[in-house]
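**Q** fold the following and give me the result.
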Amino acid sequence: METRYREKTAFTTPYGLYQFKVKPFGLFNAPGTIQRLMETSLRGLVGSKCLVYLEDMTETFCRITKEHTTRLQDVLDHLRKVGLKVKPEKCQLMKRKVAYLGHIISEKGIATDPSKTRAVKEWQAPSCVSELRQFLGLASYYRKFVNGFASIAAPLHRLLEGDAEWKWTEDCQVAFDALKHQLTSAPILAYPDFRRRFLVDVDASGDGLGAVLSQKDGSKERVVAYASRSLTKPERRYCVTRREMLRLVCALREFRPYLYGQRVLVRTDHSCLRWLRNFKEPEGQVARCLLSLAELDFEVEHRPGRLHGNADALSRTTPSGSAVVAQTLRDQLLTVQQADPEIQLLRQWVTSGSWPTLCSHEYCRDLNMTWQQGPIWIVQEDLICRHRDVLTADEGATQVLVPRALRSEIMRCLHNSRYVGHLGERQTLSRIRSRFYWLGMSGDVHLWCRTCTQCAARKGPSKNSRALMQPMTAGIPLQRVGMDILGPLEKTPSGN
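**A** Predicted coordinates for the structure are as follows:
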C-alpha cells in the first residue's frame, strides 16, 4: 500500500495502534481492484486459455501435455511482464482435478466440493434424544434420495421409542455415519441449473442459523448447498423475528453467487418475514437489512414448521467452538466459584432440589439475601446462574453469579477496556446485568464509574462557573470613566 493510505487501515490493540503495509483482507474496494488488475494483466487469455476470479487462476483443460505447457507458458509470460509473482507452494501443476471456487474440476466434469457440506459432515454424534430427533428430522426430509433409508436408520429409531433406554451403541454410530455419507454424496448435492428457480429454506433457533439451497427436479427437490452457523452473544439476545431476519440476510449473502440475477423463492416457518418489504419507513436494523438485500430479487413464502425440517435441523445444530461464555472466562469463574464457601452451599441447595425453609446463616448478608430470592438458581455448564426474571425466563436469559474476587475484573473489562469505550454508568450497568449478577451490583458499578480517573479527566464541568464580581481599582481620580447613552427623553411639564 502507498504510504499516504496506510493510516486508513489502522486498528487498535491492547499494545497500541498498528497499520498495514500491504493490502489487508476486508477492504471494500479491494476485490474489484484485484479483479481489474488480473483481467488487465491477462488480457487476451481470459476465457480462452485460463479462468480468473480475483487471485485464483486455473488454466483451461487440455488433452495434450504439450498444449497445456504452451498455455501455462503464456500465462506466466503475461504475469512476468506486469511484475506479478506466483507462490510455488500454492500452485498445482499437471493435475487431473483441482479445487476451484467451491467445485472440483476434473476431466469428467464439475463436482461439488466436500467443504460445502461441512455443516452435515461435522455433525457430532447425538448425546440425547432431542439431538437425535434433530438429525433424523433432516435425514427424513431427504429420504427419497437415500436408498434403504428405513433399514439404515432402524437402530436410531429404536432409541426414540417410549420405553427405550438411551444407549449409543456401535450399531447406532454405524447408522449415523451412513446417513451422513448418504446426505453428502450424490445425488443429494446436485449441480446448480441456472435455467431453474432456486429455493432457499431458512430458519433460526436460540443457538444457531440454518439454510438450505435447493432446486426442483420434476416433483423432487435436489439440494445444492447447506449453510449453518452459531449465533454470537449479542445475536442470542435477539427476538425471534430479528433472528429470522438475520438468517435471511446471512443465507442470501452466503448463496449470493447462485442467486444474483435470479428470481429466488425464500421459504420460512416465520410468517412475519413475508411483510419485510412492506414497511413504508423502515428504520434501524430493518432498514439496514433491506439495504443489504436490495440487489437480490426474492419473494418470501410461509411454510408450516412440520414441513420445514431441513433448515430447522441445521439451525439447531451448533458448530463446534461456540459457547455461551468464553472458555477462559468460564474457567476462571468456575475456579473462583468452587473456592467460595457461600456459593458452594448455594450449589448444594440447587443440586439437591430441596430449598431450605429457614436460612441458618443470618450472619452472612449475601447468603441470606440469596436465600430470600427463592429457588431461581440453576446450574448451567457447572456454573451457578440466576434467571433474570422468574416469570419471563426463557432459554439463555440467565446471569452468572460472580464471586467477590472477580467483580472488579468484570467491571474493568466492561467499562475500562478500550473496546468498550468507558460508557456511562447506566450503559455499563446494563452490559454487566445482561450476563452477570451479584448482590449490590448497582452500587458497585456506580462507585466504579464515579471513581474512574479516565472518565473524570475527560468529563467537562456540569455547570459553567461564574467568576465573583470584583471592584475595579483606580490610582488617581478620573483614571477610569464610565459612560452610557440614554435617550432621547420626553420633556417634563416643567420643561426639563
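**Q** rest of the way, CA atoms for contacts and neighbours
**A** OK.
**Q** C-terminal to the helix or strand hosting Asn368, what's the next element?
**A** Asn368 is part of helix 365-372, with elements assigned from DSSP states H and E. Tracing the chain past helix 365-372, the next element assigned as helix or strand by DSSP H and E is strand 377-380.
**Q** and whatever helix or strand comes next after that next one, what other elements does it pack with?
**A** Towards the C-terminus, the helix or strand next in line after strand 377-380, according to DSSP H and E, is strand 383-387. In terms of contact count using 3 or more Cα pairs under 8 Å, 6 or more residues apart in numbering; DSSP states H and E, strand 383-387 is assigned the packing partners helix 327-339, strand 377-380, strand 398-401.
**Q** now the other sequence, so there's something to compare against:
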Amino acid sequence: MDAERSMTPLAEQMMLFRHNIPAPSQMGPGLGRSSYIDDIAHGAAPWGQLCDDLDALLYRDTCYPKIVKGIQELPFPSTLNGVQSFLGSLNYYHKFIEAYVMVAASLYKLTVDQVHAGRDLIRAKESSEILKRKIVSTPLLRHPDRTIPFMIIPHANQWASCAVLGQIHDGLVQPVRFAGRVLNGAEFKYHIAEKEVLAVMRALHVFKNLVEGCPLIIYTRHSVLKWVINFKTTEGRLVP
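**A** Down below sits the predicted model:
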C-alpha cells in the first residue's frame, strides 16, 4: 500500500500530474473497458447525481452579462504592448471569428510611435470595436456533415485573404470553419482576384482532411473566374 501511495500520479499540494503513468492500483479497466483512458473520468452511482455534477461543471462556462459588458467597454490600449496583449487574448477565439485576420490586420501593423502619439489610429480603433462585438456575438460553428456538399466562400482586402467553409442546413449557409492569413511581401501587390484565389488555395490546404472526397462548391465573383482564366503568369506563386 505504501509503495502504491508513493507512486500516485497527483502531487498532493500542486494538484498536478507527478508521473506520466498512473499508479498500479489506478490502472484497472475504466468505464468497463480495458483500453487506457488518458483523461480524468468521473462517475456517480445515481443518474441524478451524475447530472447534478455535470451541471455544476458546465456552470463555470456560463456566459456572464457583466463579463460581456466589460469586454464591450474595454478601452483602446494606450501602448503597443497593450495592443499585442489584446490580440494575444484572441489567439484561441480567432478560429470562431469570421474574417478575423482581415479585421485585425490594421492592429498588427501598428507601430510604437503611432500608438504613443495617437496618430493614424482611426482604422485600428474601428477594428478593435469590431473584434469586441464579434467576440461576444460570434456565430456557432456547425459540425461538418460529409454526406452533403461543402462550400468555400473566399474574400480578401489589401491586407489579408480569408475563406469560410460552410454547408447548407435548413436552407441557410452555416459556417463550419474559418481560415485566413495576413498577406506578406509581394502578395500585397497581387490583384484582388488573385488574393481571393489565394484564399481558396489556403482553404483547400487547411480543410483538406474535411473536404477530400466530398462534393465542393466554390462561391466567388464571375470577374474572379474570368481573371483566373485570362491571366497567364500565376504559375507557382499561388501554390501553398
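**Q** TM-score for this pair?
**A** Remark: TM-score between the superposed chains equals 0.48 [TM-score structural alignment, normalised by the length of structure 2]; 149 aligned residues with a Cα RMSD of 4.1 Å.
**Q** just to revisit the earlier point, and the helix holding Asn368 of structure 1, what's buried?
**A** Residues of helix 365-372 of structure 1 classed as buried: 366-368, 370-371 (neighbour count, 16 or more other Cα atoms under 10 Å).
**Q** now distance to Ile343 of structure 1 too, for the residues you listed, in a markdown table please.
**A** Compiled in a markdown table, these are given as follows (distance: Cα to Cα, whole Å):
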| residue | distance to Ile343 of structure 1 |
| --- | --- |
| Asp366 | 10 |
| Leu367 | 8 |
| Asn368 | 12 |
| Thr370 | 10 |
| Trp371 | 11 |
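**Q** what's the closest of those to Val300 of structure 1?
**A** When those are compared for distance to Val300 of structure 1, the smallest value, 48.6 Å, is given by Thr370; criterion: Cα to Cα.
**Q** distance of that closest one from Leu248 of structure 1?
**A** As judged by Cα to Cα, to the nearest Å, Thr370 of structure 1 and Leu248 of structure 1 stand 42 Å apart.
**Q** what's the answer for Ala405 of structure 1, then?
**A** Distance of Ala405 of structure 1 to Leu248 of structure 1, given as Cα to Cα: 43 Å.
**Q** in terms of neighbours, single out the busier of the two.
**A** Leu248 (27 against 12; other Cα atoms under 10 Å).
**Q** OK, contacts around that one?
**A** Contacts were defined as Cα atoms under 8 Å, 6 or more residues apart in numbering; by that measure Leu248 of structure 1 touches Val202.
**Q** so how far is Ala313 of structure 1 from it?
**A** Look at Leu248 of structure 1 and Ala313 of structure 1: by Cα to Cα, they are 16 Å apart.
**Q** what's the answer for Phe436 of structure 1, then?
**A** Distance, Phe436 of structure 1 to Ala313 of structure 1, using Cα to Cα: 31 Å.
**Q** look at those two and report which has more neighbours.
**A** Neighbours were tallied for Phe436 of structure 1 and for Ala313 using other Cα under 10 Å; the higher tally belongs to Ala313 (26 against 20).
**Q** surely the more buried one and Ala139 touch.
**A** No - the pair Ala313 of structure 1 and Ala139 does not pass the contact test of Cα atoms under 8 Å, sitting 9.3 Å apart.
**Q** shared neighbours, those two?
**A** Between them, Ala313 of structure 1 and Ala139 share no neighbouring residue, with contact defined by Cα under 8 Å, 6+ apart.
**Q** and the strands in structure 2, which stretches?
**A** Assigned by DSSP state E, the strands in structure 2 fall at 150-156, 160-169, 172-182, 216-218.
**Q** which residues touch the last one?
**A** Residues outside strand 216-218 of structure 2 that contact it (Cα under 8 Å, 6+ apart) are 149-153.
**Q** report the buried members of those.
**A** Among the contacts of strand 216-218 of structure 2, those scoring as buried are 150-153 (criterion: 16+ other Cα under 10 Å).
**Q** setting the sequence-adjacent residues aside, check what's closest to Phe135 of structure 1.
**A** Spatially, and ignoring its direct neighbours in sequence, Phe135 of structure 1 is nearest to Ala313 (6.5 Å; Cα to Cα, 6 or more residues apart in numbering).
**Q** quick one: which helix or strand includes the one you found?
**A** Using DSSP H and E, Ala313 of structure 1 sits in helix 309-315.
**Q** follow-up on the earlier one: list the contacts for the residue nearest to Phe135 of structure 1?
**A** In this structure, Ala313 of structure 1 makes contact with 134-135, 137-138, 210, judged by Cα under 8 Å, 6+ apart.
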